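Novice: have a look at this prediction, sequence included:
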Amino acid sequence: MDLNLLTVFEAVARSRSFSAAAKELGLPKSSVSRGVARLEAELGVQLLLRTTRQVALTTAGTALYDRAAPLLRSVQAVLGEVPSREEEPSGVLRVTAPVDLGVLFLAEVVTRYTARYPSVSVDLHLTGRVVDLVAERFDVALRVAAKLQDSTLVVRKVAPIVARLFASPLYLARRGTPRSEAELEEHDRVIFRGGAEKLRLGTGREPADLTGRARIVCDDLLFARDAVRAGAGIGLLPSFVAEPDVVAGRLVRVLPRHERLAGTLHVVTPAAKHVPRKVSAFRELVVELAGTPRGLQPPP
């Protein structure tokens, strides 16, 4: 049964008029009349008594109206509480991201997000593992990779992440500043295992492949930064990781003409027909802040 027919019947029965019901429902009077006739045919009973002056309910019509009308009003009340468009983000946004992005980039994003949208709160999980967004009920993930492919996810590229060579003033004062690839080979290196273990550098078609001397190898990017900052050697670090220390004078860029693409930041969300406003607003803010020098884009 087409439940819209019940809505048509309820309007006629309540107003005792086909014309009034048609006006209320925004339908032609003929459509209202046909709707009631279809409902009567499907139920196999007469619901209304029609005369030239009035409309009256039969016994079956009265029984149906008494039971259906409260149910229809309840459904209409529930639907009335659901906004046709969610203008203001609200609810809890569950986000997952790598630890380094969370510490160095997401703190400002989340702070601005919650300040801009008071009706939303953020549940942030920082981890090095790849989270199953659907199974673990996450709304958004930030991931750094060259390319992401998953038909169950919506992936948006946000910004490239550029890696450059950095060292501490203490280390350079002790060992000297390398001026060429050949000199760089004589220096100690700090290697982040998640990046390139060989310093394949250069901006031309044939970049130099520098093995150097790996004094420290680690799987935590923030540890690698801190080791470089402490004077352990020269490290290839993403600019957004090193730049605050460059500004503060704790790190110095080495061989400025050399840099490499370390990956691309992606915002990942589960595939959905309708994206909640809290998700789209967060994604927009990530894109907005990632493109600034204080975000992920390195200064020239």
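Specialist: That came through, no problem.
Novice: make it CA atoms for all contacts and neighbour counts henceforth
Specialist: Noted.
Novice: list the contacts for the residue lying closest to residue 195 once chain neighbours are set aside?
Specialist: Of all residues beyond its chain neighbours, the one nearest residue 195 is residue 262 (7.1 Å), with distances taken as CA to CA, 6 or more residues apart in numbering. Residues near residue 262 by CA atoms under 8 Å, 6 or more residues apart in numbering: 146, 160, 161, 162, 163, 195, 238.
Novice: for the fourth one, helix, strand, or coil?
Specialist: Following DSSP: H, G, I helix; E, B strand; the rest coil, the label given to residue 162 is strand.
Novice: quick check: it touching residue 258?
Specialist: No: with contact defined as CA atoms under 8 Å, residue 162 does not reach residue 258; the gap is 10.5 Å.
Novice: nearest residue to residue 283 in space, ignoring adjacent ones along the chain?
Specialist: Leaving aside its sequence neighbours, residue 283 sits nearest to residue 267 (CA to CA, 6+ apart; 6.8 Å).
Novice: oh, I was asking about residue 36
Specialist: residue 9 (5.7 Å).
Novice: surely the one you found touches residue 34?
Specialist: No: proximity of residue 9 to residue 34 does not meet the contact threshold set by CA under 8 Å, at 10.4 Å.
Novice: and the comparison structure, right after this:
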Amino acid sequence: MCSMNATQIDFQLLVVFAAVAEQNSFTKASRKLGIGKGTVSRSIAQLEGLLGFELLHRTTHKVALSTAGAALYERTREHLAELQRALVDLPERDEEPSGVLRMTAPQDFGTIVLPPIFAAFARRYPAVQLEVRLMGPHSGPVREGYDLAIRVATGPLKDSSLTVRRITRIPVGIYASPSYLARRGRPRDKVDERHSWVVHLATIRLLKTRPLPSHFVVDDFLFARELIREGVGLGLLPLFVAKDYVREGFIEEVSIPGRDRMEGEIVILYPSSGQVPKKVIAFANFVIDAFRSHSR
């Protein structure tokens, strides 16, 4: 067991080690980091000396992680990535963000929630021009030509090439119109077959049950809300979509025995590779801070 104080290890040594572990090559790691191969080799040797055990098995043509090296990589890689992102995200004093910021966002969330936040961002960063395309939930996370995407997430996002930052959690409830409930009654359990459903593609994972008798499968919460108001079935809606119609009495939340309250989250996605533009970092920080301030 290594008993040394972790503060003795230079952060850069761990960065070099992670690059070698990912590339399985000193040469490829040196290219990725923009430093000499000799510097990479000396950094690994220095780290092994500080830790007191071998991290890499070296052969003529490649390197491979030792058992200890694999353990170190698994335990540090996410923390290294987070720390590197945090350092990149630090505000820069000399130059304000500028240029065209191209993004995508869900139609419903974009229409209902984002306009005042976008307007406040434009006042804070007048040199940034926002180009926004509102899209359905199953367009690509960050399509070609876009700097970032805002998405509804109901489960883990597995694309390791993207930085994922949570904006806010969103309560999701089951809603129906008073006229529908008067005709069909309230659900007795989560698989009550007397009922029809309006199912949004983004909420299928939240239902966690066998396929429901759905009259409608849609990709827009505003459209789903209108169908629910018309009395065609039960449906899942985020609170930000449902609350005005609940207040007006057009729909009401329905509690179903055996079904826990659900939630999703709104996230910002942008590519992890390369230097992240100031305008992207400024926008992501601004939106996240806006929601944090609102929730206090």
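Specialist: Great, that's in hand. Since the structure is predicted, the reported quantities are computational estimates derived from the model, not experimental observations.
Novice: let me see the TM-score of these two.
Specialist: The pair, once superposed, lands on a TM-score of 0.56 when counted by TM-score structural alignment, normalised by the length of the second structure; 201 aligned residues with a CA RMSD of 3.3 Å.
Novice: on that earlier part again, so between residue 9 and residue 34 of the first structure, which is more surrounded?
Specialist: Between residue 9 of the first structure and residue 34, counted using other CA atoms under 10 Å, residue 9 has the larger neighbour count: 26 against 13.
Novice: what lines up with that one in the second structure?
Specialist: In the second structure, nothing lines up with residue 9 of the first structure, judged by TM-score structural alignment.
Novice: ditto for residue 99 of the first structure
Specialist: So, by TM-score structural alignment, residue 99 of the first structure is matched to residue 107.
Novice: mind listing what that match touches?
Specialist: Residues in contact with residue 107 of the second structure (CA under 8 Å, 6+ apart) are 134, 135, 136, 220.
Novice: quick check: the gap between it and residue 131 of the second structure.
Specialist: According to CA to CA, to the nearest Å, residue 107 of the second structure and residue 131 of the second structure sit 14 Å apart.
Novice: also residue 163 of the second structure?
Specialist: Look at residue 163 of the second structure and residue 131 of the second structure: by CA to CA, they are 20 Å apart.
Novice: so between these two, which is more surrounded?
Specialist: A direct count of neighbours by other CA under 10 Å for residue 163 of the second structure and residue 131 places residue 163 higher, at 18 against 12.
Novice: helix/strand/coil for that one?
Specialist: Residue 163 of the second structure ends up strand, using three-state DSSP.
Novice: that one contacts residue 267, doesn't it?
Specialist: No: in this structure residue 163 of the second structure lies outside contact range of residue 267 using CA under 8 Å: 9.8 Å.
Novice: what number of residues lie near residue 22 of the first structure?
Specialist: When neighbours are counted by other CA under 10 Å, residue 22 of the first structure registers 19.
Novice: tell me which residue of the second structure lines up with it.
Specialist: Correspondence of residue 22 of the first structure to the second structure, assessed by TM-score structural alignment: none assigned.
Novice: buried residues, stretch 129-138 of the second structure. List them.
Specialist: Using 16 or more other CA atoms under 10 Å as the burial criterion, the residues of stretch 129-138 of the second structure that qualify are 130, 134, 135, 136, 137.
Novice: mind listing the helices for the first structure?
Specialist: For the first structure, the helices defined by DSSP state H occupy 4-15, 18-25, 29-43, 59-80, 99-101, 107-116, 169-175, 181-184, 221-229, 239-248, 277-290.
Novice: tell me which of those sits most buried.
Specialist: Compared across these, helix 221-229 shows the largest average neighbour count, a mean of 21 (mean count of other CA atoms under 10 Å).
Novice: so that helix versus helix 239-248, what angle?
Specialist: Orientation of helix 221-229 of the first structure against helix 239-248 (axes from the mean of the first three to the mean of the last three CA atoms, to 10 degrees) gives an angle of 30 degrees.
Novice: mean deviation of helix 221-229 of the first structure from the second structure?
Specialist: For helix 221-229 of the first structure, the mean deviation from the second structure after alignment is 1.5 Å (mean CA distance after the TM-score superposition for the first structure).
Novice: so which elements touch that helix?
Specialist: Counting contacts by 3 or more CA pairs under 8 Å, 6 or more residues apart in numbering; DSSP states H and E, helix 221-229 of the first structure is packed against strand 153-167, strand 188-192, strand 234-238, helix 239-248.
Novice: onto which residues of the second structure does the first one map?
Specialist: The counterpart of strand 153-167 of the first structure in the second structure, using TM-score structural alignment, spans residues 162-176.
Novice: circling back: ok, now how distant is the residue nearest to residue 195 of the first structure from residue 159 of the first structure?
Specialist: Residue 262 of the first structure is 11 Å from residue 159 of the first structure, by CA to CA.
Novice: now swap in residue 122 of the first structure and tell me
Specialist: Taken as CA to CA, the span from residue 122 of the first structure to residue 159 of the first structure is 23 Å.
Novice: how many other residues sit next to residue 159 of the first structure?
Specialist: 19.
Novice: got the contact list for it?
Specialist: Residue 159 of the first structure makes contacts with 264, 265, 266, 287, 290, 291, 296, 297, as judged by CA under 8 Å, 6+ apart.
Novice: buried among the residues you listed? Make that a ChimeraX selection.
Specialist: Selection of buried members from the contacts of residue 159 of the first structure for ChimeraX, criterion 16+ other CA under 10 Å:
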select :264,265,266,287,290,296,297
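Novice: and the two most separated of the contacts of residue 159 of the first structure?
Specialist: 266 and 297 (14.0 Å; CA to CA).
Novice: how about the strands in the second structure?
Specialist: 56-58, 63-65, 99-106, 128-135, 148-153, 162-176, 197-200, 214-218, 234-238, 252-253, 262-271 (DSSP state E).
Novice: now tabulate the ones you listed in a markdown table and tack on distance to residue 183 of the second structure.
Specialist: Below are those laid out as a markdown table (distance: least, CA to CA, whole Å):
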| stretch | distance to residue 183 of the second structure |
| --- | --- |
| strand 56-58 | 69 |
| strand 63-65 | 65 |
| strand 99-106 | 33 |
| strand 128-135 | 35 |
| strand 148-153 | 32 |
| strand 162-176 | 11 |
| strand 197-200 | 14 |
| strand 214-218 | 16 |
| strand 234-238 | 12 |
| strand 252-253 | 15 |
| strand 262-271 | 26 |
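Novice: pick the most deeply packed of these.
Specialist: Highest mean neighbour count among the strands of the second structure (mean count of other CA under 10 Å): strand 234-238, a mean of 26.
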